[in-house]
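Asker: Okay, sequence plus prediction incoming.
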Amino acid sequence: MHSGPFRQRQGGLARRDDARQAESVLRVLTRYPAITATVAVGLVVLGLSLAGQSAAGRWLAILYVSGFIVWTLIGMVRDVLRGHVGLDILAVVAMVATLAVGEYVAALIIVLMLAGGEALEDYAGRRAKRELTALLDRSPRIAHVIVRPREETSDEVRDAAADEVRVGDVLLVRPSEIVPVDGVLLTESGTFDESSLTGESMPVSRAAGEEVLSGAVNGSRAVRIRAVRRSADSQYQQIVALVRDAQESRAPVVRLADRFAIPFTAVSLVIAGAAWGLSGDPARFAEVLVLATPCPLLIAAPVAFLGGLSRAAKAGIIIKGGAVIEQLARVRSAAFDKTGTLTQGRPDLVAVRPAPGFDADDVLALAASAEQYSSHVLADGIRRAAQERGLGVAAATEAREVATNGVTAVIGGRTVVVGKPAYIAALAPDTERTSLEPGQAAAYVAVDGRFAGALVLADDVRPESRDVVEWLAAHGVERIVMLTGDARATGESIAHEVGITDVHAELLPTEKVHLAAQLRPRPVMMVGDGVNDAPVLAAADIGIAMGAKGATAAGDAADAVILKDSLAKVVDAVSIGRHTLRVAYTAIWIGIAISIALMLVATTGLIPAVAGALIQELVDLTTILYALRALTGPASGLRVSESRAPAAAA
């Protein structure tokens, strides 16, 4: 007796399905208006021909194709004014030729082919950059702010937009939700999926006090975090900004296609002209040119580069545009920073050496208080050491960081400066350099204009560093150097461990930039992290930032950002660049070879103009399918020796 309501529900679902299907069809028709208009005109022309009005159909086709030719010519003029001469001239000549010899159906097919080529490019492009857009789609929008923390099960919570969260707010992140802003974990422990940030497929565990990055997906347990950055400054939003730059950047595809444009156009016109001259039939000219339309060149390369960008994003590397991929594929020299790049970037405090009149714990506590406001990798080791020793960290009334030199903070009415020896010596003339063992670095401290002492830290070499250097040397990178601001003894010790023989130490940022500019052969790839590397990353042909720890300035200045804290991703970036460029060139050559072969066959009159236009669509599809191979590719072949002890190569 309930069959009536059931049928009504079924009918309602069916109507909704029909409405969705109609919406999808309408969306496709409006997304590609040129295809819609061309198909409509073609159907009208066919209908007029069947009704015995072939003359009217012919004139309709001529008017429509002529309008399309004018529109294409306007676009060509705009391109020429911007200094870009492309391949559209072939398409225009083919359309004019087909109309001139009365092949108006072939002319309509060429228009459909060009419009369809754009649609294929759009579809393949969306398929290729799926990994990039996935990041944008998952951007955190809502945060659960705990207003009155009580028992873990009865917090008073209000929902707020992610960009309204302030530093210090306590947030509740429920199971399977996205962490809205960077924060410190307050709950005893938690498990997070950071694959969208680092490319790491396995969930990672975090303990209370550890940082949790925005964009990570919480596991099966609700957790609390305290916000340490606003949404705009958080890791995920910075990655989203990089992705948006990568999507909007103009890939080198146009330049890549342009390298073939003039020769291909010339060869096509010569073949078509020869066919006309030898046969005496002007229709032969049109039959050849319909097979010379430039879609393979215009479409295949952009699809390949988008595929390379997407593959890199999936691997945890954000590459800012196709031009960077092309440079990565051609890299011939590589320069590395030391701290945080070739080394772990997690230095441990070895010794506190106070100056006369200062206590070791006081020096460490003051330094740690000042280093709260520094982004340098040594600062983390100093803060961590103070925490492990139970020393209190005081807030500053004023603080500023001088990039590459040090940090100044006013703490309890005392001016504390922590930084490089030369910087401290300029402020405290009584500064004395401390002796260092190989692999050690020192941060010098001044208090109220007096030298207070030095903090000695040691940073282990990354286990993958030597393997990365060896891979680059074995794969065509002719020169590998270290550019570091640290002491020469420290730099040479680390360089020896990783297999680098060309070391430039105790460099200022301007000296790094100068040396990077002088390196030969080119292109030069520079790999670094932190604020102090931003100038040289921007100056290099390819700047790669180790961005896993949130070095904003370095990420902004770099051409590519590695989201996972592993130097092995540098090898992946170079490998992806080479594979992508190889696929792009191969796709172009496949399109050219097939088109020329078909043009030569068409000179004999075996391929009518209409058939030739349809065959050319298959050529387009072939080159696009090949270009999508950039989404996948062979592994780099890097074998990281995880068990290698840092000193094994010494």
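Answerer: All right, it came through fine.

Asker: all contacts plus neighbour counts: C-alpha atoms, from now on.
Answerer: Noted.

Asker: May I see the buried residues of the longest helix seen in the chain?
Answerer: In the chain, taking DSSP state H as the definition, the longest helix is helix 568-602. Across helix 568-602, burial judged by 16 or more other CA atoms under 10 Å covers 568-592, 594-596, 598-600, 602.

Asker: now swap in stretch 71-81 and tell me
Answerer: Here stretch 71-81 shows T72, M76 as buried, counting by 16+ other CA under 10 Å.

Asker: same deal with stretch 108-124?
Answerer: Buried residues in stretch 108-124 (16+ other CA under 10 Å): 108-122, 124.

Asker: repeat for stretch 503-515
Answerer: So stretch 503-515, judged by 16+ other CA under 10 Å, has buried residues V503, H504, A505, E506, L507, L508, P509, E511, K512, V513, L515.

Asker: second one coming, line it up with the first:
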Amino acid sequence: MRRQAAPPTATGGSPGSLDAEGPAKSPVEKAWAFVRRYPVVAVTCLVLLATLVLLQLGLELQVRVLASAYAAVIVVVRSAGMVRSLREGRWGIDLLALMAIGSTVAVGEYLAALVVILMLTGGESLENFAQGCAARELRSLLDRAPRFAHREGAGAVLEDTPIGEVAPGDVLVVRPSELVPVDGELLSDSASLDESSLTGESLPVERSRGQLLLSGSVNGEAAIRMRAAATAADSQYSRIIALVEEASNSRAPVVRLADRYAVPFTLLALAMAGTAWFLSGEPLRFAQVLVVATPCPLLIAAPVAFLAGTSQAAHKGIIIKNTRTLEQLAKAQTAVFDKTGTLTSGRPVLDEIRVAPGQGEALGNQRILQLAASAEQYSSHVLAASVIDAAKAANLSLLPVQQATESATHGVEAVCDGQGVVVGKAALVRSLSTGFREAAVHGGQLAVHVAVDGQYAGALVMKDPLRRNAVDTLARLRSLGVRNTMLLTGDAHATAAHIAEEAGIGRVQAECLPEDKVNTVAAIQERPVLMVGDGVNDAPVLAAADVGIAMGAKGATAASESADVVVMLDDVSKVAQAVAIGKRTVAVALVSIWTGIGLSLVLMAIAMTGFIPAVAGALLQELVDLATILNGLRALHGADWKPGTDLKPAPPPRPATSG
């Protein structure tokens, strides 16, 4: 049977794992967690409940004192934060709410004050709740970072040394499936490494003695020796972590949707309330108008719509970590894609079989593939599974193997159904066969050579193909207003240009390091910018983009933790669906806001005449809130799309260009 690689562990320079989730919480624990997370909402509910109980007992004076004192505390505490915001030039919707609370307390309408407080704090809690658990930006990267290295001591004895104590010149051993702990020089004859998380190249990378190894690469099936060339802090993996931190901290804040309507609504409400007071001569009239003018539609409408939008997205396998991301998705102008694992499947497949004259022609395509796949059962090379899958897809049964010997990282020799078979790299097959010919491959292709009974038979050409729904997804994005597209990858330019042409992407930037990707995205003029990628190498640029979208289905947790949106399914069409959900959610939120404002204006006009008491006004305002909530919940539906359906005509993409 084919050998399987052991899962990496946290020690010995390999990746760690995230903490396991704890046991399910009881209702009491959930309630206590809610109180700790939203203490003001909980206390407001408690005070409101106590007020209603005391009123039933006829203790009106105690009710007045309790409610008024609590409202006064809220006004004082919130005023400090409001003043800081005003000094920073941020005019929010708190001013009108605080004036409504203060005015109702001043005229003795304490129940109305409590209702306004509940709406103020409850709306913010809804918005905060919708953001989910997005506070662990860097945890995945830090957990995966190597903690120890196997350093050779006296007498070639291995010592597990903390990664921070590794110095340039130290000789290290990297075991199979472990992460390379620091940048260094390869001392072994050869090594097969998975650098996909660093460079985006899905095919295995072969290194020979003296070549540079990058920290964060995953070693193959054979242990290797290396000489450290840098400390952990100066190595590639640590630089990626630093880039993520820097990009996350430098991301500009986005103004809340409701705040944009705060100034005109506040000025209009104050003008109407002041006019009512002036014409009637009663300060109570001022409070009555402000109560129905309390910006509950602004406080509630957008959070409810955004909560509904994020819920709908989650049901479709799209995790949107914060509500502001929905606004950015709705306004997106540019979509930037990584190649490997994003636009492509990330797993090589058989592209073609090159048959050599003589032995290859005598055997034929199917026999060559069958023999190669049978021998590859005993290979630990990462391409072995792809060869076996190709044989199964062709309905070819695997032949019995009498004996097999693997040359680590080079290939395998086997006797299959009585025939001698050699499968692997050119060097191995050339040395064990006659008539060898080097197979010409294009960008993104890799040849697996095959010899049978000592004669060269041909090559299996592998490639990482474009996802079948990638073209439809890009067309859908263009129909949604995302007119500019770009391919940004660490892969070779020839491969990147070919994939971009197939997908219909306008611009290409290839052979990029993580720093290059961050700089390129920062320089894009058409914003907001969506960046779609996976792997550790994409983590910094996902954090730097206006919206980072991680294809997290294959466990690319570093990218997932750095992103604003995580696609939990291995389906790139979910990117277009996320944009569609963002557009619909914002549209629903705006309708809710304008509906709430319109109803509030009608109530304010009536309150100016004195026909709506403050408590009744607060209750009527609750009906306005209910209308905005019900409308906001419409974001739970719609924005559904499957690749290849309901596409609007889109302009043809521009030819792929570099830069």
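Answerer: Noted; the coordinates are in hand. Predicted model, so just to flag it, every value in this text is computed and none were measured.

Asker: picking up where we left off before, for the buried residues of stretch 108-124 of structure 1, which one is nearest R27 of structure 1?
Answerer: Of all those, R27 of structure 1 sits closest to A119, with 13.0 Å by CA to CA.

Asker: Please name the nearest non-neighbouring residue to that closest one.
Answerer: Y32 (6.8 Å; CA to CA, 6 or more residues apart in numbering).

Asker: tally of neighbours for that neighbour?
Answerer: Y32 of structure 1: 15 surrounding residues under other CA atoms under 10 Å.

Asker: does it really touch G117, like I thought?
Answerer: No - using CA atoms under 8 Å, Y32 of structure 1 is not in contact with G117, being 10.7 Å away.

Asker: which residues touch the residue lying closest to K331 of structure 2 once chain neighbours are set aside?
Answerer: In space, and not counting its chain neighbours, K331 of structure 2 is closest to P528: 6.5 Å by CA to CA, 6+ apart. Applying CA atoms under 8 Å, 6 or more residues apart in numbering, we find P528 of structure 2 in contact with Q328, L329, K331, A332, Q333, T334, D546, V547.

Asker: Could you check how far P528 of structure 2 is from F337 of structure 2?
Answerer: Here the criterion is CA to CA, to the nearest Å. By it, P528 of structure 2 lies 14 Å from F337 of structure 2.

Asker: Ok, M119 of structure 2 next?
Answerer: Distance from M119 of structure 2 to F337 of structure 2, by CA to CA: 41 Å.

Asker: Can you tell me the element the aligned partner of I624 of structure 1 in structure 2 falls in?
Answerer: Aligned by TM-score structural alignment, I624 of structure 1 pairs with I629 of structure 2. Secondary structure assignment for I629 of structure 2, by DSSP states H and E: helix 614-632.

Asker: just G274 of structure 2 next, same as before
Answerer: helix 262-280.

Asker: Taking helix 573-607 as reference, get the angle to that helix.
Answerer: 10 degrees (axes from the mean of the first three to the mean of the last three CA atoms, to 10 degrees).

Asker: that older thread, thought the match of I624 of structure 1 was touching I300?
Answerer: Yes - if you go by CA under 8 Å, I629 of structure 2 and I300 touch, sitting 7.0 Å apart.

Asker: Looking at those two, which is more packed in?
Answerer: Using other CA under 10 Å, the more surrounded residue of I629 of structure 2 and I300 is I300, with 28 against 21.

Asker: Next up, the contacts around the more buried one.
Answerer: Contact partners of I300 of structure 2, counting by CA under 8 Å, 6+ apart, are M119, G123, L126, D625, T628, I629.

Asker: Could you tell me whether it really is in a helix?
Answerer: Yes - according to DSSP: H, G, I helix; E, B strand; the rest coil, the state of I300 of structure 2 is that of a helix.

Asker: roughly how far apart are it and Q288 of structure 2?
Answerer: For I300 of structure 2, the distance to Q288 of structure 2 - CA to CA - is 21 Å.

Asker: Could you do V591 of structure 2 as well?
Answerer: 26 Å.

Asker: Could you do V255 of structure 2 as well?
Answerer: From V255 of structure 2 over to Q288 of structure 2 (counting by CA to CA), the distance is 30 Å.

Asker: next one: R36 of structure 2
Answerer: The gap separating R36 of structure 2 from Q288 of structure 2 is 34 Å, by CA to CA.

Asker: Nearest spatial neighbour of A72 of structure 2, chain-adjacent residues omitted?
Answerer: G102 (7.1 Å).

Asker: Now do the strands in the stretch 151-300 of structure 1.
Answerer: Secondary structure of the stretch 151-300 of structure 1 (DSSP state E, counting those that start in this stretch): strands at 156-161, 170-173, 183-185, 189-193, 204-207, 211-212, 217-218, 223-227.

Asker: quick one on the thing from earlier: residue in structure 1 paired with the residue nearest to A72 of structure 2?
Answerer: In structure 1, G102 of structure 2 lands on V96 (TM-score structural alignment).

Asker: And for that match, the neighbour number?
Answerer: V96 of structure 1, neighbours per other CA under 10 Å, totals 20.

Asker: May I have the secondary structure class of it?
Answerer: Per three-state DSSP, V96 of structure 1 ends up helix.

Asker: cool, and the one 3 residues further on?
Answerer: When states are read from three-state DSSP, the local structure at L99 of structure 1 comes out as helix.

Asker: check contacts around G381 of structure 1.
Answerer: G381 of structure 1 touches R346, P347, D348, L349, L457, counting by CA under 8 Å, 6+ apart.

Asker: circling back: out of V255 and Q288 of structure 2, which sits in the more crowded spot?
Answerer: Q288 (34 against 13).

Asker: For the more buried one, which non-adjacent residue is closest in space?
Answerer: A614 (4.7 Å).

Asker: What of M599 of structure 1?
Answerer: Nearest one to M599 of structure 1, counting by CA to CA, 6+ apart, is V288 at 5.0 Å.

Asker: How many residues are close by V240 of structure 1?
Answerer: So V240 of structure 1, with other CA under 10 Å, has 21 neighbours.

Asker: and if you look at T36 of structure 1?
Answerer: Residues near T36 of structure 1, counting by other CA under 10 Å: 17.

Asker: Lovely, talk soon.
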